[in-house]
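[1] What follows is a protein structure lacking sequence information:
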């Protein structure tokens, strides 16, 4: 029998077979604890490291947490979850042996997946084909936002200021490595070598000397065969800004900006600093910047969001120098979303607390049409 409920059912989809599996589990737990039970019914779809879709009761999602600096992950010994397109819309069923049980209509999917196969347009395409409304950007915007090379091409075409960089494709690295290294050597050091389509700062290296670039590229290629090398911004502040789509389909809104401050001069905001900080970093919300700089950051964040045809939410990251000049670093179409992450904290200081923010995102998903838009 179908579950009888008068409130929308939200499927939290989390985990995944990317390197950011554990971060996704943390995010799902935080959202599951905060979502308004009087407004939404929640069902859980976990994706294990092997790529299996499994049923995870919402009560278990809420219990996922960091223990002794070990991040949570999903076990494989769970019943399979199947999302399919039924005659009355999208439906979630559980496979128990040779039986399909407990069908539930899904009104909105909230994919709290980071990295490849989560925020890169792949699962968004699956939702489109299944006729499921979902939180966040569509296929093209997600894919472009995930690929830092294509993202920079779009931003540059829209007149947004970006820093010098070199993109290294698998073909270029494998057929003419010397030319790729020469191109990187033309940048001013330090440089940052990173997977072109990675997230959560996995596989990123700060490189001070040209002779160390090759090793850093190989490390980044452990996460993505396509690599981006960005010229470092020296003596600049790292400023972030949250963006939310509009319920009426109009221009998006920007939050107050925030600042990331590393406690040592040569450090950068890597995986450990983000998720196992141990006093490595301070997150200042709002950022202590001049009103004019804040206004320009907010306007630029909205422009970047619409340049990609973004939907729902995004976090846009910037560098700001001592004179107030601004460069856009990147956009994240599914930013970190635990209660302590920058995106929710920026919106809390802008008037939307964490549960309200989750409600707004689901409402945005419910109002958008299926198919091309």
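    Looks like it arrived, so ask away. Since the model is a prediction, treat every value here as computed from it, not as a measurement.

[2] For the rest of this, base every contact and every neighbour count on C-alpha atoms.
    OK.

[3] number of nearby residues for residue 145?
    Residue neighbour count, defined by other Cα atoms under 10 Å, stands at 28 for residue 145.

[4] what about versus this one:
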């Protein structure tokens, strides 16, 4: 049976450009003999645009962008989805490569659940929990996964009494610390703070991106990443790390400069490596993960382990760690990895269809 594969990218998010880079790589890697590939571009205004059936190699992200005369997001979504998903008998799968807000936070996943179509990646709950760093850390704490000290800060709390909140943060977390928007990724809006002046400036920056922030005590250690794929029986890759020039790896350094060295497998003892793999599966399970998840840790010089965060929709750009980890783990190619994720999406959807949604009389 022919499979129609709809790739969603762009989006109303600060990570719009990152999504375009991921989409370019994914779309070029897909086997056009196996899938009918339909790129679906979501503009920064939230308008959904179909680029039609893709049958050629793409050379630049500008080819992935389009404008639509309809300026009403709801109308563009409804018209497009009804047209695409109601026609034909082909097997249909959605592959979201949307990063950040309105992409990996459970909103698109909820829409696809209502449309009753299979989609790659985590479901509504795990996407939302993985995106919200405060909820994520609360769940890790409940699961007993080691992590650094943290606290949440809401916008109205800061606006009500910034002095009080500074004192609370200083007493509970101290300096140095990191201030992050709770619902964003790709290092956007993140600042390191050494004193109160830094803290106030960092909060001001982060509140531009989210009403909820997380403040974390700094951990001095190497950043180690692992990749998990699966549904009920997840598997974990070997660990990897980036060798980087700066203490803090910001957005421009991560996505624009390309000056990265991947060390796979990471330089770890066998015991620490095994422990990280176990904790990665534990984190995946704690968030009720499905499909894929990248799990990030800090490992100190004393071999203390702290989970940093997870990414429920990790990037697939040419410098992304997730696909490289699987290639180094068992030889899985980029295209094979996408095929596997599509298979997992279909497997999960098939199980959902077997549920009984009626109460027996």
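    Structure's in. What do you need? Being a predicted model, the structure only gives us computed values, none of them experimental.

[5] Drop the TM-score for these two in here.
    Here the TM-score for the pair of chains, by TM-score structural alignment, normalised by the length of the second structure, is 0.89; 344 aligned residues with a Cα RMSD of 2.3 Å.

[6] what about the strands in the second structure?
    Ranges of strands in the second structure, per DSSP state E, are 3-10, 35-42, 48-50, 91-96, 150-154, 177-181, 191-193, 212-217, 222-230, 235-236, 240-243, 261-263, 291-299, 305-311.

[7] Need the winner for burial among those.
    Per residue and on average, the most neighbours among the strands of the second structure fall to strand 177-181, with a mean of 26 (mean count of other Cα atoms under 10 Å).

[8] quick one: that one aligns where in the first structure?
    Using TM-score structural alignment, strand 177-181 of the second structure lines up with residues 191-195 of the first structure.

[9] Repeat that for stretch 261-279 of the second structure.
    Aligned by TM-score structural alignment, stretch 261-279 of the second structure falls on residues 282-300 of the first structure.

[10] Can you give me every residue that contacts the residue most central in space within the first structure?
    Geometric centre of the first structure, nearest residue: residue 334, 2.9 Å, by Cα atoms, centre = their mean. Listed by Cα atoms under 8 Å, 6 or more residues apart in numbering, the contact set of residue 334 of the first structure reads 112, 113, 114, 119, 136, 313, 314, 315.

[11] Am I right that residue 253 of the first structure is in contact with residue 295?
    No. Between residue 253 of the first structure and residue 295 there is no contact under Cα atoms under 8 Å: 11.9 Å.

[12] so what's residue 30 of the first structure closest to, chain neighbours aside?
    Residue nearest to residue 30 of the first structure in three dimensions, not counting chain neighbours: residue 338, with 5.2 Å by Cα to Cα, 6 or more residues apart in numbering.

[13] now swap in residue 85 of the second structure and tell me
    Excluding the flanking residues, the one nearest residue 85 of the second structure by Cα to Cα, 6+ apart is residue 92, at 7.4 Å.

[14] The one you found maps to what in the first structure?
    Using TM-score structural alignment, residue 92 of the second structure lines up with residue 107 in the first structure.

[15] Could you export the contacts of residue 334 of the first structure as JSON lines, including distance to residue 170 of the first structure?
    Compiled in JSON lines, the contacts of residue 334 of the first structure are given as follows (distance: Cα to Cα, whole Å):
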{"residue": "112", "distance to residue 170 of the first structure": "29"}
{"residue": "113", "distance to residue 170 of the first structure": "25"}
{"residue": "114", "distance to residue 170 of the first structure": "23"}
{"residue": "119", "distance to residue 170 of the first structure": "22"}
{"residue": "136", "distance to residue 170 of the first structure": "30"}
{"residue": "313", "distance to residue 170 of the first structure": "31"}
{"residue": "314", "distance to residue 170 of the first structure": "29"}
{"residue": "315", "distance to residue 170 of the first structure": "28"}
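
[16] out of these, who's nearest residue 149 of the first structure?
    For these, the closest approach to residue 149 of the first structure (Cα to Cα) belongs to residue 119, at 15.6 Å.

[17] Whichever residue in the second structure pairs up with the closest one: neighbour count?
    Mapped onto the second structure by TM-score structural alignment, residue 119 of the first structure lines up with residue 104. As a burial measure, residue 104 of the second structure scores 30 neighbours (other Cα under 10 Å).

[18] If you drop the residues flanking it in sequence, what lies closest to residue 104 of the second structure?
    Excluding its sequence neighbours, the residue lying closest to residue 104 of the second structure (Cα to Cα, 6+ apart) is residue 127, at 5.7 Å.

[19] What residues does the aligned partner of the one you found in the first structure make contact with?
    The alignment partner of residue 127 of the second structure in the first structure, by TM-score structural alignment, is residue 142. By Cα under 8 Å, 6+ apart, residue 142 of the first structure lies in contact with 119, 120, 121, 310, 333.

[20] Residue 142 of the first structure and residue 207 of the first structure, how far apart?
    Noted for residue 142 of the first structure: a distance of 29 Å to residue 207 of the first structure, by Cα to Cα, to the nearest Å.

[21] How about residue 239 of the first structure?
    Look at residue 239 of the first structure and residue 207 of the first structure: by Cα to Cα, they are 22 Å apart.

[22] Repeat that for residue 33 of the first structure.
    Applying Cα to Cα to residue 33 of the first structure and residue 207 of the first structure gives a distance of 40 Å.

[23] Can you tell me what residue 164 of the second structure aligns to in the first structure?
    Checking TM-score structural alignment: residue 164 of the second structure goes with residue 179.

[24] burial of that match, as a residue count?
    For residue 179 of the first structure, the count of nearby residues is 13 (other Cα under 10 Å).

[25] repeat for residue 341 of the first structure
    Neighbour count of residue 341 of the first structure, defined by other Cα under 10 Å: 15.

[26] Show me what it lines up with in the second structure.
    Under the alignment defined by TM-score structural alignment, residue 341 of the first structure corresponds to residue 320 in the second structure.
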